[in-house]
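Peer 1: Provide a 3D model corresponding to the input given below.
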Amino acid sequence: MALLTLSGITTGRGRRALVEGFDLTLHAGRVCHLSGANGTGKTTLLEVAAGLRTPWQGQVTAAAARHWLGHRNGLSAALTPMENLQAWCDLQADVSSAPAEALRALGVYPQRHRPCRQLSAGQRRRTALARLLLAARPVWVLDEPLDGLDVEGLELVATLVNSHIAEGGALLVTSHQPLPGSIAAVQTVDLRSP
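Peer 2: Take a look at the predicted model:
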């Protein structure tokens, strides 16, 4: 079943086209890894796929709710992980899990009451990734989700992704580093400079 379809997408930054005539169908149970050098439009294309940016041409068809996680963590440095997640929950209509449980699953529960500015880069990234567990959205659109993670964190992400796709979800992801080899059902699409 197709959860997300990009048809004839052309988009870019400023007046410069980065992606032209791009087609992609993301099916349930699949992972699509967009790869390519800096400046090839990976983040811009993900923003289009997530519904955050309107393409210059083409159409995005989302058959399911989408989760967006950008390469920036989107956390307030002054707030704790618990406060950051609760603030996110307060803005959502489809929250189905508690912040404490998500932080436990990502291994940052012991740091839940420390300001995020005092956390390591990996702990901040894990806190941001915890948002994925707060609302059941079938399509995850993730920009550089592995940044700042150690080996244990990488395997944790692989476990989360495998569980998500086993339950019928799908993932569209960019990463300059290889995805953990334990992630199943990966299709790699290489974006080249136009």
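Peer 1: can we go C-alpha only for contacts and neighbour counts from here?
Peer 2: Noted.
Peer 1: could you tell me how far Leu160 is located from Leu6?
Peer 2: 25 Å (CA to CA, to the nearest Å).
Peer 1: tell me which helix or strand Lys9 sits in.
Peer 2: That one is not Lys; residue 9 is Ile. strand 2-13 (DSSP states H and E).
Peer 1: quick one: secondary structure of Ile165?
Peer 2: Three-state assignment for Ile165 (DSSP: H, G, I helix; E, B strand; the rest coil): helix.
Peer 1: apologies, that question was intended for Thr25.
Peer 2: Classified using three-state DSSP, Thr25 is strand.
Peer 1: tell me which residues in stretch 7-14 are buried?
Peer 2: Ser7, Gly8, Ile9, Thr10, Thr11, Gly12 (16 or more other CA atoms under 10 Å).
Peer 1: reformat the residues you listed as TSV; add distance to Thr174.
Peer 2: As requested, the buried residues of stretch 7-14 are exported to TSV (distance: CA to CA, whole Å):
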residue	distance to Thr174
Ser7	19
Gly8	20
Ile9	17
Thr10	18
Thr11	17
Gly12	17
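Peer 1: and the strands in this structure, which stretches?
Peer 2: Remark: strands assigned in the chain by DSSP state E are 2-13, 16-27, 31-35, 57-62, 66-69, 139-143, 170-174, 186-190.
Peer 1: now show me the structure for the sequence below, then we'll compare the two:
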Amino acid sequence: MTVLDTPLLALEELTVQRGEIPLCEGVALELSAGSICHLIGANGTGKTTLLMQLAGLLPVLSGEVTYQGQSCLPIQPLYVSHQLGIHPNLTVAQNLTFLLNLYGITPSITDIDDALTWVGLQGFETISSSHLSAGQTRRITLARLYLLTPDLTPLWLLDEPFTALDVDMVARIEARLRDFAQAGGSILMTSHQAVGVANQVLDLSDYMV
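Peer 2: Model (predicted):
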């Protein structure tokens, strides 16, 4: 297999496990550049747990995970959790700046303005995040997608990115996911609704213990 043929992310005989309780066993996946995989499964199959394992937030106790053919983590995946991780004491602009700093990005004022405009939060830059609705708070976390590119974060792990969004915003996010994949990025995401841009499906129900 050449470097160009090597999947960006590959799972082999992976156990999805939180604590001492295995939820799924033998999970297999190959995710190549340009792929958008919809991660589905019944409640309790460990969709969020799997994303957290791949993001390095939970250990992989059994099975193999390779990134670009390496067993270590040579790339920094973007992980967008349904647990928002927004600091209520910071302004909208400060929160977005903090989230981008985690990936080595120091955004300009124009970057912040453009990203917040993209998610419909123009004019919210100096507002305390504690005053936002759930949907508005979700948009801060998603504003990162506007500025991150495959050369910075080639793998996106998205946990329910469409939660609390209106139809227009969902369409805007889907268009961004498509553009990111076409530029060579890869996405593994959960969603309780159909994902029209997905070209792969991984059903964890097939691997339940």
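Peer 1: residues making contact with the strand holding Ile9 of the first structure?
Peer 2: Around strand 2-13 of the first structure, the neighbours that count as contacts under CA atoms under 8 Å, 6 or more residues apart in numbering are 17-28, 41, 44-45, 49, 55-64, 138-139, 170.
Peer 1: whichever of those end up buried, select them in PyMOL.
Peer 2: In PyMOL, this line selects whichever of the contacts of strand 2-13 of the first structure come out buried by 16+ other CA under 10 Å:
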select buried, resi 18+19+20+26+27+28+41+44+45+49+55+58+59+60+62+138+139+170
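Peer 1: Met1 is in contact with Ala28 of the first structure, correct?
Peer 2: Yes: the pair Ala28 of the first structure and Met1 qualifies as a contact (CA atoms under 8 Å) at a distance of 5.6 Å.
Peer 1: any idea how far the most centrally placed residue in the first structure is from Pro110 of the first structure?
Peer 2: By CA atoms, centre = their mean, the mean C-alpha position of the first structure lies nearest to Leu142, the distance being 1.8 Å. In this view, Leu142 of the first structure and Pro110 of the first structure are 25 Å apart by CA to CA.
Peer 1: next: Arg126 of the first structure.
Peer 2: 12 Å.
Peer 1: who's more crowded, the two?
Peer 2: Arg126 (27 against 9; other CA atoms under 10 Å).
Peer 1: show me what the more buried one aligns to in the second structure.
Peer 2: Aligned by TM-score structural alignment, Arg126 of the first structure pairs with Arg139 of the second structure.
Peer 1: can I assume that match is in contact with Val119?
Peer 2: Yes: the pair Arg139 of the second structure / Val119 is scored as a contact, 5.9 Å apart, by CA under 8 Å.
Peer 1: would you mind putting the strands of the first structure into a markdown table with distance to Pro81 of the first structure alongside?
Peer 2: Conversion of the strands of the first structure to a markdown table gives the following (distance: least, CA to CA, whole Å):
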| stretch | distance to Pro81 of the first structure |
| --- | --- |
| strand 2-13 | 31 |
| strand 16-27 | 31 |
| strand 31-35 | 28 |
| strand 57-62 | 30 |
| strand 66-69 | 16 |
| strand 139-143 | 19 |
| strand 170-174 | 24 |
| strand 186-190 | 31 |
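Peer 1: check contacts around the residue nearest to Gly135 of the second structure when sequence neighbours are not counted.
Peer 2: Leaving aside its sequence neighbours, Gly135 of the second structure sits nearest to Ala164 (CA to CA, 6 or more residues apart in numbering; 4.7 Å). For Ala164 of the second structure, the contact set (CA under 8 Å, 6+ apart) comprises Ala134, Gly135, Arg138.
Peer 1: got TSV for these, with distance to Ala115 of the second structure and neighbour count too?
Peer 2: Shown next, in TSV, are the contacts of Ala164 of the second structure (distance: CA to CA, whole Å; neighbours: other CA atoms under 10 Å):
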residue	distance to Ala115 of the second structure	neighbour count
Ala134	18	12
Gly135	16	13
Arg138	13	24
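Peer 1: quick one: which of the residues you listed sit in helices?
Peer 2: Counting by DSSP state H, these place Ala134, Gly135, Arg138 in helices.
Peer 1: got the contact list for the first one?
Peer 2: It stands for Ala134 of the second structure. If you count contacts by CA under 8 Å, 6+ apart, Ala134 of the second structure has them with Ala164.
Peer 1: again, but for the last one
Peer 2: Contact criterion CA under 8 Å, 6+ apart gives Leu84, Thr163, Ala164, Leu165 as the residues in contact with Arg138 of the second structure.
Peer 1: how about Val167 of the second structure, what's its match in the first structure?
Peer 2: Under TM-score structural alignment, Val167 of the second structure pairs with Val151 in the first structure.
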